[in-house]
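Engineer: Fold the following, please.
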Amino acid sequence: MSQKILVIADHHDGQLLDATGRAVTCAADIGGDIDVLVLAHDGQAIADEAAKLAGIANVHLVNNAANEHAVAAILAPQIVAFAQNGGYSHVLGPNTTFGKDLMPRVAALADVAMVTDIMAVHGPYEFDRPIYAGNAITTVQAPDAQMLVASVRCASYGAAEKTGSAAVAAATVEAELPTHTRFVGLEQAKSDRPDLQTAPKVISGGRGVGSEENFRIVYDFADKIGAAVGASRAAVDAGYVPNDMQVGQTGKIISPELYMCFGISGAIQHLAGIKDAGTIVAINKDPEAPIFELADIGLVGDLFEIIPALDAAVS
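Structural biologist: Next comes the predicted model:
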C-alpha cells in the first residue's frame, strides 16, 4: 500500500523554517507521496518556499485570519479535518517548540496513537526513537490500520534540498475552531545571531563562565566566527542567559557541524541535546568532567585564557 504523507509546515514571520525540510527528509525515508500543509494568515510566500523542497508532490495553502498566530488549539482541528478528508496515512511535524505543542493535540483529536521524535525509519510504521534522555534507542511499531501522527527529531535529519518545483494550491478546511483559546501576546528574545536549532556552528557556555557579564566573552567569540550561542541548564538557572538558549534534554536538541562548549561539565541532560553534533570541542578546567567522554577534541584549561587565544588565532 502506497503511503500518503502530510508534513505540517513550521514557519515564523513569513518564512519557512529549516525544520520543515528536515521533516520532509524523514517523510522521504518512509516513502510515498509527500504533501506539505501551510496554515497561515497570508502564507503565499511560505508556500512558494515549501514548493522548492525536493520530493514534494503538492503544497496546500490554507489562508485564514484565525491562523495569524500559531496557536495549537486553532491549528489542530484544521489539520485533522484536512488529513482525514485527504486520506493521508501519515501526518508529520518537526519536534520544534511548534511541533511539540501541536502534534500531540492533532493525535488526540484524531483519536490515534502518536510516535514522538522519529530518528530513523525501518518501515512505514516502524521507527527508532530515543528514550532515557537519549541514552538508549528503542524501536517502535505503530498500528498500520489508522492514520499515524508523529514528530520528527530534527537533529537526526538534514533538510531536503531546495531543488523542487511542486504545485501550490489554495485549500479550504471545514473545521470547528475552539473559542476558549485565543492569542493574547508574544514575548520572545530577538537576536541577529544564527538560529540555535539550525546553525552549523554553536558556541555554548556553562556555569564555569561565572556570570551574566562574563558571558560577553562567549558572545563576542561566537560573533567572530558566525556561530549561534547556547548554554547549559546550569547557566540558565543561574541567570546568566535567557532560557531560550538552553541546550539539552529540557532545552533544544541540536546537530551543528561544530559544537564548542566552555565551562560545561557535561550533565547527562546536556549531552542528550548535543549527541548528533558533527564535531564536539570541550574546554573545561576539570580533567574529569564528563563532557570529555563525548568530546572529539578536549582541552583542559581556563576558558578566560583559551577564548582570547582562539579569538586571536581566527583574527
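
Engineer: Please make it C-alpha for all contacts and neighbour counts, starting now.
Structural biologist: Will do.

Engineer: Find the centremost residue of the protein, please.
Structural biologist: The chain has Thr96 as the residue nearest its centroid, 3.7 Å off, counting by C-alpha atoms, centre = their mean.

Engineer: What separation do you get for Ala167 and Leu37?
Structural biologist: Distance of Ala167 to Leu37, computed by C-alpha to C-alpha, to the nearest Å: 12 Å.

Engineer: which residues are common contacts for those two?
Structural biologist: Common contact partners of Ala167 and Leu37 (C-alpha atoms under 8 Å, 6 or more residues apart in numbering): Val59.

Engineer: coming back round to it: contacts only, for the residue nearest to the centre of the chain.
Structural biologist: Ala19, Cys154.

Engineer: Could you check how far it is from Asp117?
Structural biologist: 10 Å.

Engineer: if you go through the stretch 51-200 of the chain in chain order, where are the strands?
Structural biologist: Under the criterion DSSP state E, counting those that start in this stretch, strands of the stretch 51-200 of the chain are mapped to 58-63, 90-94, 114-118, 120-123, 126-131, 136-141, 148-152, 167-170.

Engineer: Make TSV from the ones you listed and add mean neighbour count and distance to Lys201 to it.
Structural biologist: Shown next, in TSV, are the strands of the stretch 51-200 of the chain (neighbours: other C-alpha atoms under 10 Å; distance: least, C-alpha to C-alpha, whole Å):
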stretch	mean neighbour count	distance to Lys201
strand 58-63	23	31
strand 90-94	27	21
strand 114-118	22	23
strand 120-123	16	24
strand 126-131	18	24
strand 136-141	13	26
strand 148-152	26	22
strand 167-170	15	33
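
Engineer: One more, please, to line up against the first structure:
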Amino acid sequence: MSVLVYIEHAEGSVKKTSLEAVSFAKALSEGEVIAVALGSIDENELANVGKAGADKILHVDDEKLNAGVIQAHAEAVAQAYKQVGANTLVLAKSSLGDAVAARLAVKLDAALVSNVVELPDTSNGYKVKRSIYTGKAFAETTVSKAHKILAVKKNAVDLKTDGAAAAVEKVNFDIAGDNFATQITSTDKATGEVLLPEADIVVSGGRGMKGPENWNLIEDLAKELGAGTGCSKPVSDIGWRPHHEHVGQTGVKVAPSLYVAVGISGAIQHLAGVNSSKCIVVINKDAEAPFFKAADYGIVGDAFEVLPKLTEAVKALK
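Structural biologist: Predicted coordinates:
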C-alpha cells in the first residue's frame, strides 16, 4: 500500500523537515510515496519534492487552507489518505504537525508515534524508536493498529536529493465549513534572517560575551555560516537578547546539523534544548566548562580572539 506524507510549506518553499519526512517515507515504503500539499504554492516547487523521494504530489490549491487552520488541514489530509488507500501517514514533528497528527489519529483510527528517530523495525511486529525526555533517552514503541501515523523528528534522517521531479496532481476535497470555524486573526513571528526552529546551523552566545555590544561577533559568524542566532537563558533574562532567541529546556529546542556555543557554560537546562544537534562545537576559555563533556569539538580560548579568526576562516573557505 502507499505511504502518504503531509508536507508543510512557508514563504513559497517546502520546509526542509517535510522533505526529510518524504525521504523517511521513501526508505520505509515498498510501494508508492505520495505527498499532499495544502494551500497556495508553486507547482515547480512541489515537483521538486520528488528529489526527496516522492512519486506524486496531491495539491489541494485552496486559499482557505493558507492560514493553517488545524481542523481544515486534518480533514483534507484524512480525505487524501483514504483516496490513495494508504496505511501509513508520515509527517514532520512540528507545532502544526503535532496538532494535525493528533486529530488524524482519531479520524483514521490510527496509532500515532511522535519524535520518531529511525525506520520501524518490522522483524518481529512493528516497533518504532522515538526520542523522549527532551532527547535524553529513547523509547521503543510497539504498534499494533493497521493504520499508523509517524511524526519524524528534525534531522533524525538523511535528506535524499537524488530523485526525479514528481508529477503534481490538482485535487479538490469537500471540506465542510465548520472545519474553518477557527479564525487566526494574527500571527507573531520571531524576526531574524534565519529563524531558530528552521535553522540547520545555530550560533549561540552566553554571558561569556560580556555584553550586548559584543554580539556583532556572534552575528558575523552566523551570517557567514547562514546560521540562526541564539543565546542562553541568563542572556535573555538580563535583556541582552530577545527572549525568542533563548535556547534551552524552557526556551526554543533546536536540532540543527551544527550548533556552535560561545561563552556558554553548559547548564543542564541549556543542554536539554540542544542535545539533538548532530554536531556541537563549544568555544569557552574555561577548560572545565561542563559543555565540553557534551561537545563533539571544543576550542579552549577567548571568544574575542577565536570568533574573528573563525569568521575569517569561513570567509576564506567560501
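
Engineer: what's the TM-score for these two chains?
Structural biologist: Scored against TM-score structural alignment, normalised by the length of structure 1, the superposed chains reach a TM-score of 0.86; 309 aligned residues with a C-alpha RMSD of 2.6 Å.

Engineer: Reformat the strands of the stretch 51-200 of structure 1 as CSV; add distance to Leu303 of structure 1.
Structural biologist: Converted to CSV, the strands of the stretch 51-200 of structure 1 look like this (distance: least, C-alpha to C-alpha, whole Å):
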stretch, distance to Leu303 of structure 1
strand 58-63, 48
strand 90-94, 35
strand 114-118, 34
strand 120-123, 37
strand 126-131, 32
strand 136-141, 32
strand 148-152, 35
strand 167-170, 51
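
Engineer: would you say Tyr259 of structure 1 is within a strand?
Structural biologist: Yes. Counting by DSSP: H, G, I helix; E, B strand; the rest coil, Tyr259 of structure 1 falls inside a strand.

Engineer: since we're on it, how many residues are nearby?
Structural biologist: For Tyr259 of structure 1, the neighbour count with other C-alpha atoms under 10 Å is 27.

Engineer: contacting residues for Tyr240 of structure 1?
Structural biologist: Gly210, Ser211, Glu212, Glu213, Phe215.

Engineer: Just the buried ones from those residues?
Structural biologist: Buried subset of the contacts of Tyr240 of structure 1 (neighbour count, 16 or more other C-alpha atoms under 10 Å): Phe215.

Engineer: Arrange the contacts of Tyr240 of structure 1 in TSV, one row each, with distance to Gly14 of structure 1 and secondary structure as further columns.
Structural biologist: What follows is the contacts of Tyr240 of structure 1, written out as TSV (distance: C-alpha to C-alpha, whole Å; DSSP: H, G, I helix; E, B strand; the rest coil):
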residue	distance to Gly14 of structure 1	secondary structure
Gly210	38	coil
Ser211	36	coil
Glu212	33	coil
Glu213	34	coil
Phe215	32	coil
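
Engineer: What number of neighbouring residues does Gln183 of structure 2 come out with?
Structural biologist: Number of residues near Gln183 of structure 2 (other C-alpha under 10 Å) recorded here: 9.

Engineer: what does Gly248 of structure 2 give?
Structural biologist: Neighbour count of Gly248 of structure 2, defined by other C-alpha under 10 Å: 22.

Engineer: Does it touch Gly273 like I think?
Structural biologist: Yes. The criterion here is C-alpha atoms under 8 Å, and Gly248 of structure 2 meets it with Gly273 at 3.9 Å.

Engineer: Quick check: neighbours shared by the two?
Structural biologist: Listed contacts common to Gly248 of structure 2 and Gly273 are nil; contacts here mean C-alpha under 8 Å, 6+ apart.

Engineer: Contact partners for the residue lying closest to Ser236 of structure 2 once chain neighbours are set aside?
Structural biologist: Distances taken as C-alpha to C-alpha, 6 or more residues apart in numbering place His243 nearest to Ser236 of structure 2, at 5.2 Å, with adjacent residues excluded. Residues counted as contacts of His243 of structure 2 (C-alpha under 8 Å, 6+ apart) are Ser236, Asp237, Gly251.

Engineer: Just among those residues, which is most surrounded?
Structural biologist: Neighbour counts for the contacts of His243 of structure 2 peak at Ser236, which has 20 neighbours (criterion: other C-alpha under 10 Å).
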